[in-house]
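K.L.:
Have a look; sequence and predicted model below, questions after that.
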Amino acid sequence: MTVLLTNGTVFVDDDLRAQAAEFVQRAQEPGVRGLALVCDDAAPGELAPDLSALVLQVLAGLARGPVSVTALPDELTTTVAAELIGVSRPTLMKLVRDGILPSHQVGSHTRLRTADVLALRRERARERREAFEALLRFDEEFGAD
């Protein structure tokens, strides 16, 4: 059973939480490619990988207990930005001081545009992926068999 409150909060019972846990477990089995949406009057449509990942993360969180989903605001605090990028807050402030990550002041507080933070996050992920691929190529060329 679900109950939707006027403020957008959705409450679910233990049975639905158990169904979520079972679904997440099945979705992690080998051979499962993604999620599909099936409507009564149309052919099934596969969800985009990012949307499938979101739905599975929400269901996995729901299976463990309460979960909250919200959109990112236009501006972030340094603590939230550091967590999104995967660095400590002092490292984030060094990125700001070095001009790698633009910021602005709101009173005495540093704020960062979400778009800038996400762009840096994507760039760092791309750099890590390229470094890993270079390491794999090196290992294939010079690694011991």
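P.N.:
Looks like it arrived, so ask away.
K.L.:
going forward, measure contacts between C-alpha atoms and count neighbours the same way
P.N.:
OK.
K.L.:
Skip ahead from the strand ranked longest in the chain and say which helix or strand is next.
P.N.:
Secondary structure of the chain per DSSP state E: the longest strand is strand 109-113. Counting by DSSP states H and E, the next helix or strand C-terminal to strand 109-113 is helix 114-142.
K.L.:
Which strands or helices does the longest strand of the chain pack on?
P.N.:
Judged by 3 or more C-alpha pairs under 8 Å, 6 or more residues apart in numbering; DSSP states H and E, the packing partners of strand 109-113 are strand 75-77, helix 78-85, strand 104-106.
K.L.:
Relative to Ser108, how far out is the residue most central in space within the chain?
P.N.:
Centroid-nearest residue in the chain, with C-alpha atoms, centre = their mean: Leu54, separated by 7.2 Å. Applying C-alpha to C-alpha, to the nearest Å, the value for Leu54 to Ser108 is 35 Å.
K.L.:
this is the comparison structure:
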Amino acid sequence: MTSSTLDHTVLPPEQPLDGLLALLTGADAPSATLTGPDGEQLLLPPEVFEVLREVVAAMARGQAVTIAPVHQRLTTQEGAELLGVSRPTFVKLLEDGEIPYERPGRHRRVLLSDVLSYRDRRSLQAREALDRMVEIADQSGMYEQTATSKRTR
């Protein structure tokens, strides 16, 4: 994988990863080592160990994994795909100032970190809105009304 590609996705292997996952889950990050083909052992930095643990856990659940450097620049199409929106919707987010971007030539470029930050902000806003809706429904007694109407049918 090159550091300039975003779409290098690795599918989980066909063989189960339960043993490897158990080993990584039970291991202590500061003492994890990697043994090379020549027997040389290297101490894994805790950050690398945590990434390895997360990758194996995702693959053990049958999920594919994509790894990309955070400083990576994306096209508007790549940014849209990451957010699960259309390219025109993504461009509108850029033009509305929701996500910073550069225009080094004719095309807009966004930092992966800025797109991920926007996604996290939107996710937090959605959770807060849902929490508020539940609070309003609870205060107004809507939960009791729903339960009562189902019993009377």
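P.N.:
Now that the structure is in, tell me what you want to look at. What you are looking at is a predicted structure, and each value in this text was computed from that prediction instead of being measured.
K.L.:
Can you pull the TM-score for these?
P.N.:
Aligned and superposed, the two chains score 0.59 in TM-score terms (TM-score structural alignment, normalised by the length of structure 1); 111 aligned residues with a C-alpha RMSD of 3.5 Å.
K.L.:
picking up where we left off before, tell me the secondary structure at the residue nearest to the centre of structure 1.
P.N.:
Judged by DSSP: H, G, I helix; E, B strand; the rest coil, the three-state class of Leu54 of structure 1 is helix.
K.L.:
What distance do you get for it to Thr70 of structure 1?
P.N.:
According to C-alpha to C-alpha, Leu54 of structure 1 and Thr70 of structure 1 sit 12 Å apart.
K.L.:
ok, the aligned residue in structure 2 for Ala125 of structure 1 - contacts?
P.N.:
In structure 2, Ala125 of structure 1 lines up with Ser123, judged by TM-score structural alignment. Contact analysis of Ser123 of structure 2 by C-alpha atoms under 8 Å, 6 or more residues apart in numbering lists nothing.
K.L.:
one more time with 10 Å
P.N.:
Ser117, Ala129 (C-alpha atoms under 10 Å, 6 or more residues apart in numbering).
K.L.:
cool, the one 3 residues further on as well?
P.N.:
When the contact criterion is C-alpha under 10 Å, 6+ apart, the partners of Ala126 of structure 2 are Asp120, Arg132.
K.L.:
Check the spacing between Gly99 of structure 1 and Pro90 of structure 1 real quick.
P.N.:
Gly99 of structure 1 sits 14 Å away from Pro90 of structure 1, going by C-alpha to C-alpha.
K.L.:
for Ile100 of structure 1, same thing?
P.N.:
Distance from Ile100 of structure 1 to Pro90 of structure 1, by C-alpha to C-alpha: 14 Å.
K.L.:
ok, now Thr78 of structure 1?
P.N.:
From Thr78 of structure 1 to Pro90 of structure 1 the distance is 9 Å (C-alpha to C-alpha).
K.L.:
Of these two, which one has the most company?
P.N.:
The neighbour comparison of Thr78 of structure 1 against Pro90 (other C-alpha atoms under 10 Å) goes to Thr78, with 21 against 12.
K.L.:
What's the match for the more buried one in structure 2?
P.N.:
In structure 2, Thr78 of structure 1 lines up with Thr76, judged by TM-score structural alignment.
K.L.:
hang on, the earlier thing: relative to helix 78-85, how tilted is the longest strand of structure 1?
P.N.:
40 degrees (axes from the mean of the first three to the mean of the last three C-alpha atoms, to 10 degrees).
K.L.:
in strand 109-113 of structure 1, what counts as buried?
P.N.:
By neighbour count with 16 or more other C-alpha atoms under 10 Å, strand 109-113 of structure 1 contains the buried residues Arg111, Leu112, Arg113.
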